[in-house]
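Novice: Turn this into a model:
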Amino acid sequence: MTNTFFKNIFSHRLSKHILYWVGLIIFFGITWGTYDNDYVRSFTIQTFGLPARMVLVYISIYMLIPKFLLKRKFISFIVSYLILLLVTSICIQRPIIYFYVEPIYFPSWNSEGYFTITELMNTILDVNIAAIIPLGFSFFKFYYNSQQRTLTLEKEKIETELIQLRNQVHPHFLFNTLNTLYALIIKKSNTAETAVLKLSKLMRYMLYEANTPKVSLVKEIEYLKNYIDLEKLRFEDSIDISFNSESDKDYQISPFLLIPFVENAFKHGTSSSKGSWIVINIFTKKRELILQVENSKFSDTNTDHDSVGGIGFNNVKKRLQLLYPDQYSLKIDDNELSYEVILKLNLTKNL
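Specialist: Okay, here's the model as predicted:
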């Protein structure tokens, strides 16, 4: 019950403000009162200092901060605050001290004058000290909210870019698979029905199962297998395809992350003549995925491997960096006979 009482007090804005000003009076009243053990006088003087301090704090919080600081007009805020500090010190605090506090509570004090630089500076510092905590809190709140807005915008930007990058895979993939099916129909191949079934599984995965930020690695590998099976049907015996996968457990991975490298191998590793070969290995152990894709090269094929799966290596790397920052490595070995890509991916964040 006691905890609820104090919670209600501190949750109320007015109570917080009252507690702040009372706490300020008590703190400086005790601090200055220890010099002559006259705490009553010290508390009274601190109370007389409230008008100027409150004007400075509340105008700063409710006018200067929304008008300048929140709009990132930092220079305007600093200039306005200094002017306000000077005005409250000279026009509010200084008259109270000079005409009332000093004659009554310090009768033996010989003031050098109303506009004495030394006494004016002491007054300015005395007024400003009350604004340190409120302004410090406001600056922290502004910085925190600014950081949160930046993170939110960055997250939205990343999500938008990922959707765009992922959507670029679909048209190119559909174009390839339809070409595969068309080629089988032209040949009047008996495997056309199998190809349609494989294509339907691929489309079901793309439209329904992979419409999430993360998917099962097992399903992603099954998606690759179906794609490879379609390519096998298209090329029949003209290409030697080796596919191996092994995993110590099922992990979560971003969908369509591996297919561009496989598509790239079929695009650049096949030829009209026999002798084409593609090797695809996927191994996952202790949260690390290793994808190794290697294909043969021919002088009569397009060997511009800067384009991966039709979306470009730069986009593939960008997607990897957005999804797995500092969690991957991509190695490329391009020689006269073969082209090899090795992707290592840390799946720790995706458990």
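Novice: going forward, measure contacts between C-alpha atoms and count neighbours the same way
Specialist: OK.
Novice: neighbours of the residue nearest to residue 102 when sequence neighbours are not counted, just the number please.
Specialist: Nearest-residue entry for residue 102: residue 109, 6.7 Å, with adjacent residues in sequence omitted and distances by C-alpha to C-alpha, 6 or more residues apart in numbering. A total of 9 residues lie near residue 109 under the criterion other C-alpha atoms under 10 Å.
Novice: same check, this time on the one 4 residues further on
Specialist: Residue 113 is flanked by 11 other residues according to other C-alpha under 10 Å.
Novice: three-state assignment of it?
Specialist: Under the three-state scheme (DSSP: H, G, I helix; E, B strand; the rest coil), residue 113 adopts coil.
Novice: quick one: what helix or strand has the spatially most central residue of the chain in it?
Specialist: Against the mean C-alpha coordinate of the chain, by C-alpha atoms, centre = their mean, the closest residue is residue 151 at 4.1 Å. Secondary-structure assignment from DSSP states H and E places residue 151 in helix 132-186.
Novice: Could you pull out the buried residues of the helix or strand following that helix?
Specialist: Secondary structure here is assigned by DSSP H and E; on that basis, the next helix or strand after helix 132-186 toward the C-terminus is helix 192-204. By neighbour count with 16 or more other C-alpha atoms under 10 Å, helix 192-204 contains the buried residues 192, 195, 198, 199, 202, 203.
Novice: Next, the structure of the following sequence, for comparison with the previous one:
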Amino acid sequence: MKRVLLHVLFWVAYTLQDALMEYTWTASQQPGFTENARFLMAIHAAVVATLPKLILTYYVLYAVIPQVLKGRNMVWIVVKTAIMLCITLVLYRLVFNYYIFTVIYNNTIKTAPLFKLSRLLLGVMDVGFVSATAVAFKLIRMQLSAKEREKDLMKEKLETELKYLRNQTNPHFLFNTLNNIYALARKKSDLTPEIVMKLSKLLRFMLYESGKGRITLAEEMKMMDDYLELEKIRYNNRLNIVFKKDIDNEQYPVSPLLLLPFVENAFKHGVSETRFDSYIHMEIRLHQGLLTFIIENNKENESPGSKDKIGLENVRRQLELMYKEHQLLVFNEPAVFKVVLTINLDSHAKI
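Specialist: Sure thing, here's the model as predicted:
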């Protein structure tokens, strides 16, 4: 329906423009008619003159262009187009000589021989102009449609990749937490039921909230607090956690599961591999859309698995997809692991 409407608008606009030119050209040859009568005759003539132009125009639009795009034999395409142009010119001259000049203008305008060279060349210009204009519009529309399809495909690709990364993060988090529960279960700890309950709350969040495009910073921090409480139960007194917050707007939207992997990493490759007292110091600041998250933990000797290839690499890729303006700094020292993340939350990409 939209395409039909565009075609109708194009031909109405062209016919009105052609009628105006026809009115200007024939005004001096029809002194006995009023302006309104001359304009109505010009519109009548323009409409009739448009009919043979339709043949060539739609032949080019729906026969020539598809064949060219498919890479068909160009010589044969040119030959067929030339034949169609000749047929159109003959109809064009017949319409002018035996209808427009005789019926509409009642022989007030002097006719020329049917195949006079100057009139044929004028016909080529007239027919060629409208056909070329229509083709130009079609090519522009095809290019815009191709760009829109490319944009949709890119959006779909990014959404799929982001979903894949998040789906990797969720089982990874679950795997780490189940390890914690397993360790307590082996000790037959009375804290095991409480940890299972807290885990169920976190999983509920991941199932129903992490699928959203964005959540509030308050929701993200609540999940982090729940995770910290879960870990405190496991490590008890040998773990010192400091979490500083300086936030001017807790309702600021952020991508879900953005900060939790850093916290997981601090426990998995810091606290869990440290034999003595451990610490995790975190600080989160938000001022006018600029988020800064700093997390530092102590660790012992470097081990082959001390770099969390799944968690941190996933977050790094998610940041590349979601935020145009961000900086992720990782400091891996012999006894300290520190991450400094800075994000302009207003630079969130519309995927």
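Novice: ok so, going back, on the three-state scheme, the residue nearest to residue 102 of the first structure is what?
Specialist: Reducing the assignment at residue 109 of the first structure to three states with three-state DSSP gives coil.
Novice: so where do the strands sit in the stretch 251-351 of the second structure?
Specialist: 253-254, 278-287, 290-298, 326-332, 336-344 (DSSP state E, counting those that start in this stretch).
Novice: would you turn the ones you listed into CSV with distance to residue 70 of the second structure and mean neighbour count?
Specialist: Compiled in CSV, the strands of the stretch 251-351 of the second structure are given as follows (distance: least, C-alpha to C-alpha, whole Å; neighbours: other C-alpha atoms under 10 Å):
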stretch, distance to residue 70 of the second structure, mean neighbour count
strand 253-254, 46, 21
strand 278-287, 55, 18
strand 290-298, 51, 20
strand 326-332, 45, 14
strand 336-344, 47, 18
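Novice: Give me the distance from stretch 161-172 of the second structure to the chain's centre.
Specialist: Between the centre of stretch 161-172 of the second structure and the centre of its chain there are 21 Å (C-alpha atoms, centre = their mean, to the nearest Å).
Novice: residues in contact with that stretch?
Specialist: 206, 257, 261, 310, 311, 314, 318, 321 (C-alpha atoms under 8 Å, 6 or more residues apart in numbering).
Novice: what's the answer for stretch 215-230 of the second structure, then?
Specialist: Applying C-alpha under 8 Å, 6+ apart, the set of residues contacting stretch 215-230 of the second structure is 195, 198-199, 202, 205, 209, 250-260, 263.
Novice: same thing with stretch 150-158 of the first structure?
Specialist: residue 322.
Novice: could the strands of the stretch 251-351 of the second structure be laid out in CSV, adding distance to residue 91 of the second structure?
Specialist: Rendered in CSV, the data for the strands of the stretch 251-351 of the second structure read as follows (distance: least, C-alpha to C-alpha, whole Å):
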stretch, distance to residue 91 of the second structure
strand 253-254, 66
strand 278-287, 73
strand 290-298, 70
strand 326-332, 66
strand 336-344, 66
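Novice: how near is the residue lying closest to residue 264 of the second structure once chain neighbours are set aside to residue 227 of the second structure?
Specialist: The shortest distance from residue 264 of the second structure to any residue that is not its chain neighbour, by C-alpha to C-alpha, 6+ apart, is 7.3 Å, and that residue is residue 173. Counting by C-alpha to C-alpha, to the nearest Å, the separation of residue 173 of the second structure from residue 227 of the second structure is 10 Å.
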